[in-house]
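Participant: Pasting the sequence and the predicted model now:
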Amino acid sequence: MLDRTQERRPMESMDPLHRYHEVLCGRLPFTGSESLEPDDPLMDLGLDSLTIVQLIGDLENAFHIDFPDDLVDADTFATVGSLWVVVQGLLTTRDSAAPGEAAVRT
């Protein structure tokens, strides 16, 4: 996984998983200096209701995606890995959308 001690690079030049981890580490207060693992519970890393709203905004901005309200639930925000699966799905939807469709943010 991602070691937080790695040199920080501009978000746009990072691979998606690295960018995802940077967003999480920038928003969650208890990520520490250790690497994040897929089964790490987000609540143990400091996730609460306000942080969910902030994290959604961070993810939307970092990946140019729209996070649908119906995906904001306990299953999505259970672990580092469960949220990543949802983000990957939104990236796939964004990348496969026909030009001009609403799935792509500007």
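Facilitator: On my side now, so go ahead. The structure displayed is predicted, hence computed values, not measured ones. Numbers count the residues shown, from 1 in each chain.
Participant: C-alpha only now, for contacts and for neighbours.
Facilitator: Fine.
Participant: contacting residues for D40?
Facilitator: 79-81 (C-alpha atoms under 8 Å, 6 or more residues apart in numbering).
Participant: Show me the residues you listed that map onto helices.
Facilitator: Counting by DSSP state H, the contacts of D40 place 80-81 in helices.
Participant: Most neighbours among the contacts of D40, which one is it?
Facilitator: Among those, V80 has the most neighbours (other C-alpha atoms under 10 Å), with 21 neighbours.
Participant: quick one, helices of the chain?
Facilitator: Using DSSP H, the helices of the chain run over 16-27, 49-63, 80-96.
Participant: next, the one to line up against it:
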Amino acid sequence: MDSRFTELLRPFLKHAGADELVITPDTDLRKLGVDSMQAIELLFAVEDTFGISLPDEELNDATFATAGSLWGVIRAQLPDAPTGRVTA
């Protein structure tokens, strides 16, 4: 996962000592405080930071379940991403 991505996540993880937390692909975003309103804010932050637009079909609970699932969707939209969905 990209360091810009993990740093972007930290402010959204209100139920963790986000500064000390090691964010891994398995980090459970819901458990750490990303609710539906936070997911919308996170979506805007991701799109602004990476200059991408996430496809509507990827805007679901599964995408925002873990850091790895969200990163996979982001990574697939980056200009240098290989074809197909990347999960971590």
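Facilitator: Received, thanks. A quick note: this is a predicted structure, and the numbers were derived from the prediction, not measured.
Participant: Please work out the TM-score for the two chains.
Facilitator: With the length set by TM-score structural alignment, normalised by the length of the second structure, the two chains reach a TM-score of 0.80; 79 aligned residues with a C-alpha RMSD of 1.6 Å.
Participant: returning to that earlier point: turn the helices of the first structure into CSV, including distance to D39 of the first structure.
Facilitator: Formatted as CSV, the helices of the first structure follow (distance: least, C-alpha to C-alpha, whole Å):
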stretch, distance to D39 of the first structure
helix 16-27, 13
helix 49-63, 18
helix 80-96, 6
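Participant: Kindly state which of those helices is positioned closest to P41 of the first structure.
Facilitator: In terms of C-alpha to C-alpha, the element of those nearest to P41 of the first structure is helix 80-96, at 6.5 Å.
Participant: now the closest one against helix 49-63, angle please.
Facilitator: Per axes from the mean of the first three to the mean of the last three C-alpha atoms, to 10 degrees, the angle that helix 80-96 of the first structure makes with helix 49-63 is 40 degrees.
Participant: just how off-centre is helix 80-96 of the first structure within its chain?
Facilitator: Computed by C-alpha atoms, centre = their mean, to the nearest Å, the chain-centroid distance of helix 80-96 of the first structure equals 9 Å.
Participant: Check which residues of that helix are buried.
Facilitator: Buried residues in helix 80-96 of the first structure, counting neighbours by 16 or more other C-alpha atoms under 10 Å, are found at 80-84, 86-87, 90-91, 94.
Participant: Much appreciated, bye for now.
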